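>>> kindly return the folded structure for what I paste below:
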Amino acid sequence: MSENLLEAAQHRAASVVDLAQRLVRAPSRGGIDPYEPVLTILEDWLTEHLLPHRRLRSPDGTLVGLLVEVAGASPGPWWALDACLDTAPFGDESAWSFSPTSGDIEQGWLLGRGSADSKLAAATFVHIAADVRARAHELAGGLAVLLDVDEHTGGFGGALAYLADPQATRPDGVMIGYPGLDEVVVGGRGLWRAQVKVHGASGHSGSSRPTVGAISRAAHLIHALDNADLPTPADGDPFALPPKISVTACHSGEGYSVVPDLCTLNIDIRTTPAYTEHDAHHLVHAATAALDRNHPTQHPTTVNTVATWPPFQLGPGQEPAATLLRAAKKTGLEPRPKTAGPSNIGNLLALHGIPATAGFGVPYEGLHGIDERAHLTELPHVYAVYHQTVLDLLRQA
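Next up is the predicted model:
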């Protein structure tokens, strides 16, 4: 690795971990905790290190993130590092073997919710921004660090506010600091989501007259969707993952004596380049039309599309993945490019034509579950890889 960045990262690690510990100890569960405390910790650190930053707000004024910007000495492409500061909920706290806001280090692990996803990455990225600022005079373009506090809600408000901000330079690529040492995520399945309202005849459950309620009709629809014929990837397809359909929620009825006249289903379909949102839309509408035709009732089934994201996959040699993978090899790591099954913020960026990697970081356990923790031994290598990648990208102009 050039300029002995790995040795420099080893010296930086203690400061990174100290900042990450403070962030973990400030609970910031998405949609539950106030974000002011965790943002203030970072704002104080950024101010102390003379890094220009500002808060990001949604159109209604809600606080959704922080943006750090470091400009080079000459014009060129801008690149962004992205990490979320909000976290998943704690779940059953009694099941944890330590406090979800521990922030302690045991046997080389940083403990607590957000340690893996993604407060350690946030602490790493702002330190890299400080390193880049110290040599901005020799670089072109610029580096942005996006710190989102609306990621685990599914709103991605920080990213949307960043892209909509007229003062911000649109990035040529983004690297998202999700954890995992063995892979650089370069793609993900898209999604098509809909809420389906299935109607039926209501009545008393003890009535002598036959009643086909909404739940019974919904069961026919669920069976049809579960048995839908979805394509498998062709041999040699670089995307490789198949589409997937899931019924993720079913709401209807109350008590025992009334047969309900409405059942609401949530449908989630993961899409691929070979099976698009249009295919998903057609599948569900065809299935509901068949339900109404074969099991008629007074009111037709309705389908309301609530979200669509395209699949994405970076091509061989496409930035910023290519430079990130090269930098990893310089440190002796061999992460493989991976297209992920779940969608991620890279899908949102793909909607805006911005290429993104969505995962390379330290090993972890318990992400979104109990006993979340991040392993710190590999932190200097991860730090050096991102630092080298940013410097290489900012020198290409």
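>>> please make it C-alpha for all contacts and neighbour counts, starting now.
Noted.
>>> which residues of this protein fall in helices?
5-24, 36-48, 120-134, 157-164, 214-226, 277-294, 321-330, 345-351, 379-394 (DSSP state H).
>>> now those helices in CSV, with mean neighbour count?
Compiled in CSV, these are given as follows (neighbours: other Cα atoms under 10 Å):
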stretch, mean neighbour count
helix 5-24, 19
helix 36-48, 16
helix 120-134, 24
helix 157-164, 21
helix 214-226, 18
helix 277-294, 16
helix 321-330, 20
helix 345-351, 21
helix 379-394, 24
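>>> ok, the closest residue to G359 other than its chain neighbours - how many residues close by?
Counting by Cα to Cα, 6 or more residues apart in numbering, G359 lies nearest to Y178, which is 4.3 Å off, once chain neighbours are set aside. Neighbour count of Y178, defined by other Cα atoms under 10 Å: 25.
>>> contact partners for Y178?
83, 116-118, 121, 358-361 (Cα atoms under 8 Å, 6 or more residues apart in numbering).
>>> closest to F239 out of the helices of the chain?
Among those, helix 345-351 comes nearest to F239, with 14.3 Å by Cα to Cα.
>>> quick one: list the elements packing against the closest one.
strand 183-188, strand 302-309, strand 312-313, strand 356-357 (3 or more Cα pairs under 8 Å, 6 or more residues apart in numbering; DSSP states H and E).
>>> ok, residues contacting the second one?
Outside strand 302-309, the residues within contact range by Cα under 8 Å, 6+ apart are 190-198, 277, 284-285, 288, 347-348, 351.
>>> again, but for the third one
Residues from elsewhere that reach strand 312-313 (Cα under 8 Å, 6+ apart): 186-190, 239, 273, 339, 346-347, 350.
>>> ok, now the first one?
For strand 183-188, the external contacting residues (Cα under 8 Å, 6+ apart) are 311-314, 321, 325, 335-344, 346-347, 356-360.
>>> going through those residues, which ones are buried?
Among the contacts of strand 183-188, those scoring as buried are 311-314, 321, 325, 335, 337-341, 343-344, 346-347, 356-360 (criterion: 16 or more other Cα atoms under 10 Å).
>>> I figured M175 hits A80, correct?
Yes. M175 is in contact with A80 according to Cα atoms under 8 Å; the separation is 6.3 Å.
>>> between those two, who's got more neighbours?
M175 (28 against 23).
>>> where along the stretch 51-200 of the chain do the strands fall?
For the stretch 51-200 of the chain, applying DSSP state E, counting those that start in this stretch gives strands covering 53-57, 63-71, 74-84, 105-106, 109-111, 140-148, 173-176, 183-188, 190-199.
>>> next up, for comparison:
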Amino acid sequence: MTDLLEALVARPSRAGVDDCTPVLGAISGWLERHEIPHEWMRDPAGRPLGLAGGIAGGRPGPVYLLDATADTAPFGDPGAWRHPPDRPTIEAGWLYGRGSADSKAGIAVFCHVLADLLPGRERLAGRVNFVFDVEEHSGTFAGIRAYMEKHLDRPPAGVMIGYPGNDRLVVGARGFLRARLVIHGLGAHSGSSSNRGINAIDRARALLGQLAAEPLAPPDDAFPLPPRITATGIRGGGSFSLVPDRCELDLDIRLTPAFDDGAARTLLQNAAARLDGDGAPATEIRWSPGWPAYRLEDGAPLSTALSEAAREAFGHTVPQGVAGPSCIANYLHTLGIPATAGLGVTYRNVHAADECVLLETLEPTFLAYRQALARLLR
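As a prediction, the model looks like this:
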């Protein structure tokens, strides 16, 4: 697993920067050498979207999908790294390199799970499919979307996503909704004593103050994270002598089951309506739809099997939990497909300098997934 992980880290696959053909080629070559059936996924222009395949059992049964992304975040400042981000380096048991945690370690683990299951596939009741996709870190999720569109006639009974971390098994996540507000004002000379205009930036600040004071839905035992509204961008003005007549405000809204898409839209529309009426043009809201929050039901076969296997493999209880950031599991939830995330290797600094994984946790991660699939496909 370490050898394969090093080979993948040594092939940069930054979303929107690198050609992902080399890293996918390395995975494909490994699968071919281990006689694991697979095919390349491509978009209409022929660009690679990932690799997909599977192992069929000897008896009918459910389909479970292993998914891990082959593209990565950017390097950031290479000078901030202890070791070059595209040169896998092992130091004190940690392997450094961009994508080592998110999620090339997951690919290395899943490849070995597949190779281990292959000789005894006749004993399986069902099928283990896999997809190692790209365009995850770009935000388009084109790889997993293309895979699901092709397999909607027989969707998987569950998906195991190979994100890192073994302090908990992620069985839920907040959703998100995004909005860009165009807040208008009335322009004037900033030094005028008779015509002060209406400052669009001041109106944007007032709107943010309203939103900060709004009571949102509280967390509960089933979903212990609260909703959140974060201003992530503001643009307006530009001349010292001009009262700005336009300001754009970007908002990221994190959703929960108790504060869903409809509640978020209503809250923001009401806040904008209260802001308007002072003589400036009405505020415009441009929505960028996202995904709803999700949480698997207690006792779901997928999460139960993986939790039990993780406890045995790691030698400690791996509690089920809810994550703040959304992920592909939110998208799968909209298709009615249960998914887990965040059971994987011990890691540090995902998306930051000195991303690294603890190599000794590769084996228990492998054992957890191997045993979970054996239970689910008895």
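>>> returning to that earlier point: in JSON lines: the helices of the first structure, plus distance to G108 of the first structure.
Listed next are the helices of the first structure as JSON lines, based on distance: least, Cα to Cα, whole Å:
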{"stretch": "helix 5-24", "distance to G108 of the first structure": "11"}
{"stretch": "helix 36-48", "distance to G108 of the first structure": "24"}
{"stretch": "helix 120-134", "distance to G108 of the first structure": "14"}
{"stretch": "helix 157-164", "distance to G108 of the first structure": "31"}
{"stretch": "helix 214-226", "distance to G108 of the first structure": "44"}
{"stretch": "helix 277-294", "distance to G108 of the first structure": "44"}
{"stretch": "helix 321-330", "distance to G108 of the first structure": "22"}
{"stretch": "helix 345-351", "distance to G108 of the first structure": "29"}
{"stretch": "helix 379-394", "distance to G108 of the first structure": "11"}
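>>> which one, of those helices, ends up nearest to T101 of the first structure?
Of all the helices of the first structure, helix 5-24 comes closest under Cα to Cα, at 5.7 Å.
>>> contacts for that closest one next, please.
Under Cα under 8 Å, 6+ apart, the answer for helix 5-24 of the first structure is 38, 41, 101-104, 110, 112-115, 119-120, 122-124, 127, 331, 379-381, 383-384, 387-388.
>>> and for stretch 114-122 of the second structure?
34, 36, 55-59, 128, 370.
>>> who wins for most neighbours among those residues?
Going by other Cα under 10 Å, V128 tops those with 24 neighbours.
>>> counterpart of that residue in the first structure?
Taking TM-score structural alignment for the superposition, V128 of the second structure sits opposite L143 in the first structure.
>>> show me what contacts that match?
Neighbours of L143 of the first structure in contact, by Cα under 8 Å, 6+ apart: 69-72, 78-81, 129, 132, 390.
>>> for F130 of the second structure, same thing?
52-54, 65-67.
>>> excluding chain neighbours, what is closest to it?
With Cα to Cα, 6+ apart, the residue lying closest to F130 of the second structure is L66, at 4.5 Å.
>>> burial measure for the alignment partner in the first structure of that neighbour, as a count.
Residue correspondence to the first structure (TM-score structural alignment): L66 of the second structure is matched to L81. L81 of the first structure is flanked by 27 other residues according to other Cα under 10 Å.
>>> I'd like the distance between L81 of the first structure and L143 of the first structure.
Using Cα to Cα, to the nearest Å, L81 of the first structure is found at 8 Å from L143 of the first structure.
>>> next: S252 of the first structure.
Distance from S252 of the first structure to L143 of the first structure, by Cα to Cα: 50 Å.
>>> report the central residue of the first structure.
N344 (3.7 Å; Cα atoms, centre = their mean).
>>> map E363 of the second structure onto the first structure.
Under TM-score structural alignment, E363 of the second structure pairs with P380 in the first structure.
>>> show me the contacts for its match.
So P380 of the first structure contacts 6, 9-10, 12-13 (Cα under 8 Å, 6+ apart).
>>> ditto for P84 of the second structure
P84 of the second structure neighbours (Cα under 8 Å, 6+ apart): 78, 97.
>>> what's it aligned with over in the first structure?
So, by TM-score structural alignment, P84 of the second structure is matched to S99.
>>> same deal with Y147 of the second structure?
So Y147 of the second structure corresponds to Y162, using TM-score structural alignment.
>>> cool, and T304 of the second structure?
Looks like T304 of the second structure aligns to A322 there (TM-score structural alignment).
>>> now T317 of the second structure. Nearest residue, chain neighbours left out?
Per Cα to Cα, 6+ apart, closest to T317 of the second structure is R311, 4.9 Å.
>>> hmm, F110 and the residue nearest to F130 of the second structure touching each other?
Yes. Using Cα under 8 Å, L66 of the second structure is in contact with F110, at 7.0 Å.
>>> grab the nearest non-local neighbour of D371 of the first structure.
Per Cα to Cα, 6+ apart, closest to D371 of the first structure is W96, 5.4 Å.
>>> repeat that for L56 of the first structure.
Nearest to L56 of the first structure is G65, by Cα to Cα, 6+ apart, at 5.0 Å.
>>> and for A282 of the second structure?
D276 (5.7 Å).
>>> counterpart of that neighbour over in the first structure?
Per TM-score structural alignment, D276 of the second structure is aligned with D292.
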